[in-house]
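1. Okay, sequence plus prediction incoming.
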Amino acid sequence: MLDERNGIHVRTGGSGERTFVLVHGIGASSVYFRPLAEELAKHSRVFLLELPGHGKNLEPKRPLSMGEFAEAAWRAFDRFEAGQPTIVGHSMGCQVAVEMGIQRQGRERVALLAPTVNTAEHSVPLQGLRLLQDTLREPWDVNGIITRDYLRCGVPWWLKTLREMMAHRIEERIGLLEREVLIVGGERDPIAPPDWLHRLAARARSPRVVVVQRAPHVMMYTDPRVVARLLLESTPS
């Protein structure tokens, strides 16, 4: 199902007792989440959100903070009256996911897949270098999807969002989450390496860290069954 009201695209499918909301990264759309969404939809209801200025959504008049992206994500999800979801972010989407969890505390977990921004390399040049390195490790079809999304997003909006992404300090915000946090990363991810995942987890109240062997940054596309199993197994206590 595709919902286009208020200019925000939401794709939903599946059924079950649990609900998952998937939030993409900078410049991307919901497309690279499809393999994971298909796995989750076998057991639960899944919502794929596209943030303002991304995918088919029109560019807002001004840059949005991670908190404002989170508010827009909640407004889009609320139209479906689907109850409390497990919030799943990828890359910059993790920063949005943390803000969503802070804005509405609840019982369901927040899951962070390859969260940005690594505090040991908190600079635009280093992040650009790591993105290039990861591109060489991703399958060609993933690179094709992301390239098309970046072109559709456009350089001006991407750069505006990048400034907001770099200004947001996930390591300071994650401790405000009362929800349990699942942090998942790829062993071969240069953007969100394993040591960063553990340092970030040390700031959370109730974290769990899992490293997917041999996986790059977009591990939910390359290893969707592994990631889906982790999400489905990680039921709240």
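-> Alright, I've got the coordinates. Numbering: from 1, shown residues only.
2. okay, CA-based contacts and neighbour counts for the rest of this
-> OK.
3. Tell me who's in contact with the closest residue to Leu58 other than its chain neighbours.
-> Ranked by Cα to Cα, 6 or more residues apart in numbering and with sequence neighbours excluded, the top spatial neighbour of Leu58 is Pro52, at 6.6 Å. Residues near Pro52 by Cα atoms under 8 Å, 6 or more residues apart in numbering: Ile8, Leu58, Glu59, Pro60, Phe69, Ala72.
4. Quick one: buried ones out of these?
-> Ile8, Glu59, Phe69, Ala72 (16 or more other Cα atoms under 10 Å).
5. Show the contacting residues for the third one.
-> If I follow you right, that is Phe69. Leu51, Pro52, Val96.
6. pretty sure the first one contacts Arg75?
-> Going back to what we said before, that points to Leu51. No. Applying Cα atoms under 8 Å as the test, Leu51 and Arg75 come out as separate, 11.1 Å apart.
7. Which one of these two is surrounded by more residues?
-> Leu51 (29 against 13; other Cα atoms under 10 Å).
8. host element of that one?
-> Element membership for Leu51 (DSSP states H and E) is empty, with no helix or strand holding it.
9. That one and Gly67, how far apart?
-> 12 Å (Cα to Cα, to the nearest Å).
10. what does Ile174 give?
-> Using Cα to Cα, one gets 13 Å for the distance from Ile174 to Gly67.
11. Next: Val218.
-> Distance of Val218 to Gly67, given as Cα to Cα: 23 Å.
12. The two - which one has more neighbours?
-> Neighbour count, other Cα under 10 Å: between Val218 and Gly67, Val218 has more, with 25 against 18.
13. Below is an additional structure, to be compared with the one above:
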Amino acid sequence: MTTLLSADVEVSGLTGRILWTEGTQPPPAMAPGAPRPAGPAYILIHGIGVSHRYLARLHAVLAEGATTYSLDLPGFAGTPKPDHQLSVEDYGRYIAEALKSSGIESYVLVGHSMGVQFAIEAALYEPDRIRHLILMGPVVDSRHKNLRRQSLALFLDGLLRESPTSNWIVVSDYLRCGPRWYLTELPVMMDYPTEQRLSHVNVPVLVLRGSRDHVAGPEWSLRLSRAVPHGRLVEIPGVGHVAQHMRPKAVADAIRSFVSATSPHT
């Protein structure tokens, strides 16, 4: 089993956590004198209510070939709860500043679900540091623009598409987050104009979904991939919303292939 090491990162009074695989390079600012990563680091960003844990399988596969970090964001995963509601822009700013303070100079942002929204805002906040943007299971699908539809889509995905292990991770993380903070941030997620904000991103963008994902449907995902000049849509066959847990190698292969194909070659 892969062991992840972690360190708290405080930025502007908000405290989150950065994680890396034992035996791999810690964030540069935490290892003075160590060589800098040869290329951009992969940065994995979770969605509402959850943590790095449902990204851990993907983290392990990506870390086999590249510097990889996961984040636990303020208010989630047992980190201190902020004393006020945070906007998606607030979270994007936190991510960008936390990476900067950790000495991570260039990166590929990989967001899942609401983490897609966070990743978009981090990319817009620090455009000179991001190299690629990966949007897995992006929300909120235009078919689910009210709480009833969104909740039903998530419920049916968990009931019909996901494994017992992924459901256990998600439900136990929801309990750690607690209903107060989840419900504080839920309207923020629902109101965020994902497509509009994504259109301002100027790096290659991969939209990735499980072929059975009802939360991020095919039409919505295709539209997002076309909202940017260098966008692509990839589907992982036979899985739902938490594709990175069910098919981590297939997801990692799709990400690495996209990054390689759209990186400048000298």
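-> Done, it's in. Note that the structure is predicted; figures quoted are calculated from it, not measured.
14. returning to what we had before: now, which of the contacts of Pro52 of structure 1 sits nearest Ile183 of structure 1?
-> Nearest to Ile183 of structure 1 among the contacts of Pro52 of structure 1, counting by Cα to Cα, is Phe69 at 20.5 Å.
15. All the helices of structure 2, in order from the start?
-> 56-63, 88-101, 114-125, 147-160, 164-177, 179-191, 194-198, 218-225, 243-246, 248-262 (DSSP state H).
16. what would those helices look like in TSV with distance to Leu14 of structure 2?
-> Listed next are the helices of structure 2 as TSV, based on distance: least, Cα to Cα, whole Å:
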stretch	distance to Leu14 of structure 2
helix 56-63	23
helix 88-101	8
helix 114-125	15
helix 147-160	28
helix 164-177	16
helix 179-191	14
helix 194-198	24
helix 218-225	30
helix 243-246	28
helix 248-262	30
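17. Would you mind saying which of the ones you listed lies nearest Asp141 of structure 2?
-> For the helices of structure 2, the distance to Asp141 of structure 2 is smallest for helix 218-225, at 5.8 Å, taking Cα to Cα.
18. can you tell me what part of structure 1 the closest one aligns to?
-> On structure 1, the counterpart of helix 218-225 of structure 2 by TM-score structural alignment is residues 194-201.
19. Now the matching stretch: buried residues?
-> Pro194, Trp196, Leu197, His198, Leu200, Ala201.
20. Next: stretch 129-149 of structure 1.
-> So, applying 16+ other Cα under 10 Å, buried residues of stretch 129-149 of structure 1: Arg130, Asp134, Thr135, Arg137, Glu138, Asn143, Ile146, Asp149.
21. Who's the closest spatial neighbour of the alignment partner in structure 2 of the fifth one, skipping the chain neighbours?
-> For Glu138 of structure 1, the equivalent position in structure 2 is taken to be Glu162, counting by TM-score structural alignment. Nearest residue to Glu162 of structure 2, sequence neighbours excluded (Cα to Cα, 6+ apart): Gly240, at 6.4 Å.
22. Map the one you found onto structure 1.
-> In structure 1, Gly240 of structure 2 lands on Pro216 (TM-score structural alignment).
23. Likewise for Tyr192 of structure 2?
-> Counting by TM-score structural alignment, Tyr192 of structure 2 corresponds to His168 in structure 1.
24. burial measure for its match, as a count.
-> For His168 of structure 1, the number of neighbouring residues by other Cα under 10 Å comes to 19.
25. Check the one 3 residues further on too.
-> Under the neighbour criterion other Cα under 10 Å, Glu171 of structure 1 is assigned a count of 19.
26. Please give me every residue in contact with it.
-> Residues in contact with Glu171 of structure 1 (Cα under 8 Å, 6+ apart) are Thr119, Leu200, Arg203.
27. Under the alignment, what does Glu97 of structure 2 map to in structure 1?
-> In structure 1, Glu97 of structure 2 lands on Arg75 (TM-score structural alignment).
28. Leu162 of structure 1: what's it in contact with?
-> When contacts are counted by Cα under 8 Å, 6+ apart, Leu162 of structure 1 touches Ile26.
29. do you know how far it is from Phe80 of structure 1?
-> Distance from Leu162 of structure 1 to Phe80 of structure 1, by Cα to Cα: 30 Å.
30. what does Val210 of structure 1 give?
-> 31 Å.
31. Give me the more crowded residue out of the two.
-> Taking other Cα under 10 Å, Val210 of structure 1 and Phe80 do not tie; Val210 has more neighbours (17 against 12).
32. Not including adjacent chain positions, what is the nearest residue to that one?
-> Of all residues not flanking Val210 of structure 1 in the chain, Val184 sits nearest, at 4.9 Å (Cα to Cα, 6+ apart).
33. Now which residue in structure 2 aligns to that neighbour?
-> Under the pairing rule here (TM-score structural alignment), the equivalent of Val184 of structure 1 within structure 2 is Leu208.
34. Surely its match and Leu133 touch.
-> No. Leu208 of structure 2 lies out of contact with Leu133 (Cα under 8 Å); the separation is 10.7 Å.
35. for Asp72 of structure 2, what are its contacts?
-> Gly16, Arg17, Ile18, Ile45, His46, Ser51, His52, Thr79.
36. Quick one: map the third one onto structure 1.
-> Pointing back at Ile18 of structure 2 there. Superposed on structure 1 with TM-score structural alignment, Ile18 of structure 2 falls opposite Val10.
37. surely that match meets Ala76?
-> Yes. Here Val10 of structure 1 reaches Ala76: they are 7.1 Å apart, a contact under Cα under 8 Å.
38. got any residues that touch both of the two?
-> Contact criterion Cα under 8 Å, 6+ apart; residues bridging Val10 of structure 1 and Ala76 by contacting each: Leu49.
39. ok, Arg45 of structure 1 - contacts?
-> Thr12, Gly13, Gly14, Ser15, Gly16, Glu17, Arg18, Thr19, Phe20.
40. Just the buried residues out of the residues you listed, in ChimeraX syntax.
-> Restricted to buried positions by 16+ other Cα under 10 Å, the ChimeraX selection for the contacts of Arg45 of structure 1 reads:
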select :12,13,14,18,19,20
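41. In TSV: the contacts of Arg45 of structure 1, plus distance to Trp157 of structure 1.
-> Shown next, in TSV, are the contacts of Arg45 of structure 1 (distance: Cα to Cα, whole Å):
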residue	distance to Trp157 of structure 1
Thr12	26
Gly13	29
Gly14	32
Ser15	35
Gly16	37
Glu17	37
Arg18	34
Thr19	30
Phe20	27
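42. Looking at the contacts of Arg45 of structure 1, which is nearest Pro125 of structure 1?
-> Looking across the contacts of Arg45 of structure 1 and measuring by Cα to Cα, the closest to Pro125 of structure 1 is Phe20, at 33.6 Å.
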